[in-house]
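> what follows is a predicted structure for the sequence shown.
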Amino acid sequence: MRDATTASVLASVRRLEAVAFRAWPAEQAIYDGSWLIRLAKGHPSKRLNSLNPLDPGDRRDIAGRLARAAERFAAIGRPLTVRLTPLAPPELHAHLEGEGWERFDESIVMSADLAQAATDGIDQLPLRDTRRFVEARLAISGEPDSLCEALVSILDSIRPETGLFLLQSGERPTAVTLGVLDGGLIGLEQVAVAQDLRGQGLGTAVVQAALRWGQLHGARQGWLAVGADNAPACALYRKLGFAEVYRYAYYRERKRP
């Protein structure tokens, strides 16, 4: 019998994975058993272009299923990327390691009880202009303007209620985040602060604004994913009451010399 603690953790992972998929939807979602293939031809996001195993017991025909998934990725001009969470079968992890796949970009999924979290920021009404939000996000992050249409399409395809939060200094965007309300949870996506203004409380302000909005609309728990190597952001979220739930990382085949 599975350990009760492990079962409880896996239940939390399953719930957060489900809301995360809805919060950041791919153009295509294809199932091979419990392995979910997510594809987005218009945007290079790893989360939108990855193979996501969702059952630790689904370990049949690993090599064959990877090969078939690789064909789907190749059809849109992308290499196969596998995203491993605690829901992935250990045998798949062992297979990738044994075949010399490269592990990269670990992320931490964190959550917070909003009754205990620091959500005492000022009330702020979210934007209704998706394009304005996306343009601000790209300006802050330094990502190319060519991603604008794809990002607008992604945000417009999110089915749960969303809140777009933007801080500005004059006409200059300084911080943004996207809040997604889903089943008593609010997820934070696209958090960004202008690089030369970091450490001045803007990240705290924009995150608190989104959490406060979520709480006022019935959210009881917040969640987010942050790069494991992003120490300042991890420290900020912990200060606001977030704690680690689980981690995930990506795998890709190593380039041959």
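Received it, and whenever you're ready, just let me know what you need. Numbering: from 1, shown residues only.

> C-alpha from now on. contacts and neighbour counts both.
Noted.

> check the secondary structure at the residue nearest in space to the middle of the chain for me.
The residue lying closest to the centre of the chain (C-alpha atoms, centre = their mean) is residue 225, at 5.2 Å. When classified by DSSP: H, G, I helix; E, B strand; the rest coil, residue 225 comes out as strand.

> ok, and here's another one to check against it:
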Amino acid sequence: MSDHDTILSLESRLMNAWPAFDYQAYDGWILRLANGYSKRANSATPFMPDAKLDDNLIDYMIVRFLDANVRPTFRLTGLQDSSVDGMLKARGFTEIEPTFVLTAPMSGDCEPDPEVMIEPQVSKRWVREAALSYGGDKADDATLIQIVSRIRQKAAFATLSLDERPVAWGLGVVERGYVGLYDIVVAPDLRGIGLGRRVVASLMAWGCREGAHSAYLQVREENEIAVSLYRTLNFTPTYRYTHRVMPGGA
């Protein structure tokens, strides 16, 4: 499998696992919109090898973003033509948030942690608690529940409780041999003691039971603690992406 094939394979699973509200196709690019909640669901992403941009297409997509009150954002995965990054840079688009897409083979352990509750459907409580622990822009539980309620693949909503207090959460989505891991979050006062690892391992075990041979996730390069955690679970970088965002926002 070529690098482009690998990226397309994982990007298609990512798009299904984290649905947007609106999809628009433009000459090898998919523009997604979801009320501004998360860049992966509110950006234009190349969806064919060597996808190109020109000034007219950039201008057209900028208007689509602004009409939706979303900051124009291009998510560059390596599928795009080599000229794209320089073209956006020349127009003042700023590069932010370089991110790894990591993958790991299944270890063969298909037994989730017994203290991690895994539910097949999202609950208002899961969304409320996970969003609250995220805080900041991701505290918008109303938009989060709209996104995860649109998932059409088999999903697992994980909650780890200590002494009956929910303290860590995560989402797994399985599709065609891969389990994608999303929204891994731990209560702010309990971070750094291995709770996130337990949720990740349990979602991987769930994926193993559902027939997955590999897991994938995304993590910002600057998040060295998370990168180190995932390395201990045998995750390695498969590709990386960056974002080019228009200065000044929407």
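That came in fine, so what should we check first? As the structure is a prediction and not an experimental result, all values here were calculated from the model.

> just give the TM-score of the two.
The TM-score (TM-score structural alignment, normalised by the length of structure 2) is 0.92; 247 aligned residues with a C-alpha RMSD of 2.0 Å.

> residues contacting the alignment partner in structure 2 of the residue nearest to the centre of structure 1?
Matched to structure 2 by TM-score structural alignment, residue 225 of structure 1 sits across from residue 218. For residue 218 of structure 2, the contact set (C-alpha atoms under 8 Å, 6 or more residues apart in numbering) comprises 99, 100, 101, 102, 181, 182.

> residues near the nearest residue to residue 119 of structure 2 once chain neighbours are set aside, how many?
In space, and not counting its chain neighbours, residue 119 of structure 2 is closest to residue 157: 5.1 Å by C-alpha to C-alpha, 6 or more residues apart in numbering. Residue 157 of structure 2 has 23 neighbours, counted by other C-alpha atoms under 10 Å.

> circling back: including neighbour count, secondary structure and distance to residue 84 of structure 2, could the contacts of residue 218 of structure 2 go into TSV?
What follows is the contacts of residue 218 of structure 2, written out as TSV (neighbours: other C-alpha atoms under 10 Å; DSSP: H, G, I helix; E, B strand; the rest coil; distance: C-alpha to C-alpha, whole Å):
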residue	neighbour count	secondary structure	distance to residue 84 of structure 2
99	19	strand	18
100	21	strand	20
101	21	strand	20
102	20	strand	24
181	24	strand	29
182	21	strand	28
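
> alignment lookup: the residue nearest to residue 119 of structure 2 to structure 1.
Match for residue 157 of structure 2 (TM-score structural alignment): residue 164.

> what's the answer for residue 135 of structure 2, then?
By TM-score structural alignment, residue 135 of structure 2 lines up with residue 142.

> same deal with residue 100 of structure 2?
Checking TM-score structural alignment: residue 100 of structure 2 goes with residue 108.

> again, but for residue 244 of structure 2
Looking across to structure 1 (by TM-score structural alignment), residue 244 of structure 2 lines up with residue 251.

> what's the spacing between the closest residue to that match other than its chain neighbours and residue 84 of structure 1?
Closest residue in space to residue 251 of structure 1, ignoring its immediate chain neighbours: residue 103 at 4.5 Å, by C-alpha to C-alpha, 6+ apart. In this view, residue 103 of structure 1 and residue 84 of structure 1 are 10 Å apart by C-alpha to C-alpha, to the nearest Å.

> what about the two, which has more around it?
Between residue 103 of structure 1 and residue 84, residue 84 has the larger neighbour count (other C-alpha under 10 Å), namely 23 against 17.

> and the gap between the residue in structure 2 sticking out farthest from the centre and residue 125 of structure 2?
With distances taken as C-alpha atoms, centre = their mean, the residue sitting farthest from the centre of structure 2 turns out to be residue 163, at 30.1 Å. For residue 163 of structure 2, the distance to residue 125 of structure 2 equals 17 Å [C-alpha to C-alpha].

> in the host helix or strand of residue 206 of structure 1, what counts as buried?
Residue 206 of structure 1 is located in helix 202-216, with elements delineated by DSSP states H and E. By 16 or more other C-alpha atoms under 10 Å, the buried positions in helix 202-216 of structure 1 come out as 202-215.

> residue in structure 2 matching residue 17 of structure 1?
Per TM-score structural alignment, residue 17 of structure 1 is aligned with residue 11.

> one step back: what about the residue nearest to residue 251 of structure 1, which helix or strand?
Using DSSP H and E, residue 103 of structure 1 falls in strand 102-113.

> and that strand, how far from structure 2 on average?
Overlaying structure 2 shows strand 102-113 of structure 1 at a mean distance of 0.5 Å from the equivalent residues (mean C-alpha distance after the TM-score superposition for structure 1).

> look up how far residue 27 of structure 2 lies from residue 2 of structure 2.
22 Å.

> of those two, give the one with the bigger neighbour count.
Set residue 2 of structure 2 next to residue 27 and count neighbours by other C-alpha under 10 Å: residue 27 wins out with 12 against 7.

> the more buried one contacts residue 51, correct?
Yes. With contacts defined as C-alpha atoms under 8 Å, residue 27 of structure 2 counts as touching residue 51 at a distance of 7.3 Å.

> sorry, back to before: after the strand holding residue 103 of structure 1, which helix or strand is next?
Following strand 102-113 of structure 1 toward the C-terminus (DSSP H and E): helix 130-141.

> what's the neighbour count on the residue nearest to residue 218 of structure 1 when sequence neighbours are not counted?
Spatially, and ignoring its direct neighbours in sequence, residue 218 of structure 1 is nearest to residue 184 (6.0 Å; C-alpha to C-alpha, 6+ apart). Using other C-alpha under 10 Å, residue 184 of structure 1 has 13 other residues around it.

> quick check: residue 184 of structure 1 vs residue 211 of structure 1, distance?
On the measure of C-alpha to C-alpha, residue 184 of structure 1 and residue 211 of structure 1 end up 12 Å apart.

> helices of structure 2, residue ranges please.
3-17, 55-67, 84-90, 124-134, 141-148, 195-209, 224-232 (DSSP state H).
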